[in-house]
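Peer 1: I would like to see how this sequence folds:
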Amino acid sequence: MTSTHSAPTQPTATRRQGWRVAVVTETYPPEVNGVAVTISRIVEGLRAQGHQVQLIRPRQAGDANRTTNDCLMRGLPIPRYPDLRMGLPATGELLRRWREARPDVVHLVTEGPLGWSALRAARRLGLPVVSDFRTNFHAYTEHYGLSWLRRPIVAYLRHLHNRTACTMVPTAALQQELAGMGFERLQVVARGVDAQRFHPGLRSGDLRREWGADDDTPVVLCVGRLAPEKNLDAVVAAWRAMAEVNPRTRLVLVGDGPDRPRLMALAPEAIFMGTQRGDALARCYASADVFAFASLTETFGNVVPEAMASGLAVLAYQHAAAGQLIEHRHNGVLAPAGDETTFLRLARTLASDPAWARHLGQQARETAQALDWQHILSGIEAQYLAAMSPSPQTSSALRPARAG
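Peer 2: As a prediction, this is how the structure comes out:
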């Protein structure tokens, strides 16, 4: 049960400075989720490379109080996630903007109404379009009693993505899964981690004392949205399994979401930190000992490399980022996807050998340091360049749509 922990090799773009890139996303900081964090890093990186990035996103609650050059569109709160917004259709507005200032390439980050209308506008104008597959919306349906929607959602996503020059995915495993569903022109572009921000040196004794932990108290951490699709019951079960070995083991959950009240009733002894950002989040990572992550709905899971960069031993399923970055028993431990018996057994093993857990964390840190964002940006630029110089295989995806 091993996997490579090196980032996939990316093609090298013959880059010219000053591409005009329109990035369309329905989530962006200060919203807290993996897509927002990743795309903000990409936008910053592209601008640092000299590209002109037009960021198109829904208007957020705090925009009236801050200066921004982003193109702000109408949006609505997402049901059950009032802190997140969904963009509304804006084909006419985007046609007007892009006729006045034509981008070289359009990058669709999300597949909501705003993303779909951006695709329509770009195709009418004959603009090259690339897309990301960042959220397994179809996999969420079973966690909300909506399994009957799985096939229509897959059909919608396939219909959108197959009309772009390429769809970037973070792992080869996801590439294979989507190809089996009929998705075309899939390109693996890995994700990076800021190994300077997420660093073992930020470990805080004061924070551990707030958690009721001294230097010898094992602390199990999980970071992410508190929602049914995150499989947090398995994290709680892993913590209880570790507490069988060492009753002093503490559980810390960082994040918020609709499942918080239920989880507080399920694990009243756990510490719920709520949403944390920036240095406060980095201190939470570095001040723990083991990172337990049980989600099986991630396309990647940025929290895994963040935990690795922070020097934590990671316990996860062989899925998404963990399946790509962790070599079992070398820089973390992996259970087969969905095998909770093995997941709990590995949790007990980590609890019984703290020195080994620390060694895994040290090796994880070394792995994370190789996940350089510059390499990732080069891969994205290569996909932009390919879209701007289409091959015969992508010409049908790029053909302008007829009016109406």
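
Peer 1: hey, let's count contacts and neighbours off CA atoms from now on
Peer 2: Noted.

Peer 1: Do you have the helices of the stretch 151-300 of the chain handy? List them.
Peer 2: Using DSSP state H, counting those that start in this stretch, the helices of the stretch 151-300 of the chain run over residues 172-180, 205-210, 232-245, 260-266, 278-286.

Peer 1: Format the ones you listed as CSV; extra columns: mean neighbour count.
Peer 2: Shown next, in CSV, are the helices of the stretch 151-300 of the chain (neighbours: other CA atoms under 10 Å):
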stretch, mean neighbour count
helix 172-180, 15
helix 205-210, 14
helix 232-245, 20
helix 260-266, 13
helix 278-286, 20
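
Peer 1: of all those helices, which lies closest to residue 79?
Peer 2: The minimum distance between residue 79 and these falls on helix 260-266, with 16.0 Å, by CA to CA.

Peer 1: now what about that closest one, what contacts it?
Peer 2: With CA atoms under 8 Å, 6 or more residues apart in numbering as the test, helix 260-266 has contacts from 226, 227, 233, 270, 272.

Peer 1: Count the residues that sit near the first one.
Peer 2: Using other CA atoms under 10 Å, the number of residues around residue 226 comes to 22.

Peer 1: Roughly how far does the closest residue to it other than its chain neighbours sit from residue 81?
Peer 2: Computed as CA to CA, 6 or more residues apart in numbering, the closest residue to residue 226 that is not its neighbour in sequence is residue 257, at 4.4 Å. Per CA to CA, to the nearest Å, residue 257 is found 7 Å from residue 81.

Peer 1: Also this sequence, please, to line up against the first:
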Amino acid sequence: MEPTDLRIALFSGNYNYVRDGANQALNRLVGYLLKRGAKVRIYSPVVDSPAFPATGEMVDVPSFSIPTRKEYRVPSRFEGRPREDLEAFAPNVIHVASPDIVAHRAVTWARAHGVPVVASVHTRFETYMQYYRLQWLEPVIRAILRRFYHRCDAIVAPAESTAAILRAQRMARDISLWTRGVDRDQFNPERRSMEWRRARGIGDDDLLIVFLGRVVMEKGLDIFAAAMGELGRRGVEHKVLVIGEGPARTAFARDLPDAIFTGQLTGDDLAQAVASGDVLLNPSVTEAFGNVTLEAMACGLPVVAASASGTTNLVRHGETGMLVPPKDVAAYADALEAYARDPELRARHGAAGLDYARTMDWDRINDAVLQVYLRVVGKRKRS
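Peer 2: All right, here's what the predicted structure looks like:
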């Protein structure tokens, strides 16, 4: 079987209406599949003002917004146009990118029609509960996810550490890796600008600690703010740059009154801001991969991060950055203080991270998913 024989139906709860690492990876994947001659149809909510243009042909799936997170939408209905279009498209493989209502229905359709299903894991949904005081729901979420993934033919995970957790949780047996690449034309150390820093009151010798990503509680905002407070108590001079936007911005700004908030940046503006920092702090434990970590490494920044799934496959402790027990505020402060006191250590770890980022080629990475499609389709034909 050749790539040109594939007809792929991709179901995604968020393909392009909010900009994050997961849906940008999906768009890159679709671009690669189309380049290889595969036919792809995307089933996802469509909005009037998406965050960026979609790659490929989309079919609108009815959806509703989450009351507490209005920027996100939940696909709600498979029957009607989505199902009719799917049956007319006649896919020979279905890819589900989020375990929502419509994805469950799509898996049911696929099983009834003998079509194999590949699921991709982009985040650890069950870990979100701790940030909203709903820890008691974690076993329920895991049970729902286990049932969902057991009905799929294969899973692709973005990091070996994430795959190991999925195996330990008995989510699936057939798990392959679909890591993430980085656009090195966009993210690179040459983007660093001392003029950009000075225009924002950041001195050439100031240690600029960067937060990069959606400003939401599940990114570990409380730990980030607490670590900054600890640095202040120790008398470690530093400044904070928050790159991103989200519903928790007001609270985060209250906890970091002296921080510089850029809001959401894209393209060259984003790359320049990241490269103009000195160290990335990423305390999130919800990452399945950590795209922002790789982007910072591509800019030559060392990374201080939670020792959690996804990040542990990017950050080599004592080589490209420092890994810290997830909620150990003092340990985060220790790592940041070490970089503040030793610019040579900062430069050495940043250079090692840059070397690693140079190995992350998007086409090679996306080909791994293509090979999974071909394998499951071939296996289903032989059975």
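
Peer 1: picking that back up, so which of the helices of the stretch 151-300 of structure 1 is nearest residue 97 of structure 1?
Peer 2: helix 172-180 (32.9 Å).

Peer 1: To what extent does the closest one diverge from structure 2 after superposition?
Peer 2: Superposed on structure 2, helix 172-180 of structure 1 shows a mean distance of 1.9 Å to its aligned residues (mean CA distance after the TM-score superposition for structure 1).

Peer 1: still on that earlier bit, the residue nearest to residue 226 of structure 1 touches residue 228, doesn't it?
Peer 2: No: between residue 257 of structure 1 and residue 228 there is no contact under CA atoms under 8 Å: 9.3 Å.

Peer 1: Where in structure 2 does stretch 151-163 of structure 1 fall?
Peer 2: Alignment of stretch 151-163 of structure 1 against structure 2: residues 139-151, by TM-score structural alignment.

Peer 1: I'd like the distance from that stretch to the chain centre, please.
Peer 2: Averaging C-alpha positions (CA atoms, centre = their mean, to the nearest Å) puts stretch 139-151 of structure 2 21 Å from its chain's average.

Peer 1: in it, what's buried?
Peer 2: By neighbour count on 16 or more other CA atoms under 10 Å, the buried set for stretch 139-151 of structure 2 is 142, 145, 146, 148, 149, 151.

Peer 1: if we can go back for a sec, what do we get in structure 2 for the residue nearest to residue 226 of structure 1?
Peer 2: Matched by TM-score structural alignment, residue 257 of structure 1 corresponds to residue 246 in structure 2.

Peer 1: Could you count how many residues lie near that match?
Peer 2: 16.

Peer 1: right, and it touches residue 218 too?
Peer 2: No: the pair residue 246 of structure 2 / residue 218 is not scored as a contact, 11.2 Å apart, by CA under 8 Å.

Peer 1: what is in contact with those two at once?
Peer 2: Shared contacts of residue 246 of structure 2 and residue 218, defined by CA under 8 Å, 6+ apart, are absent.

Peer 1: Report the contact partners of the counterpart of residue 217 of structure 2 in structure 1.
Peer 2: Residue pairing (TM-score structural alignment): residue 217 of structure 2 is matched to residue 228 of structure 1. Going by CA under 8 Å, 6+ apart, residue 228 of structure 1 touches 143, 144, 259.
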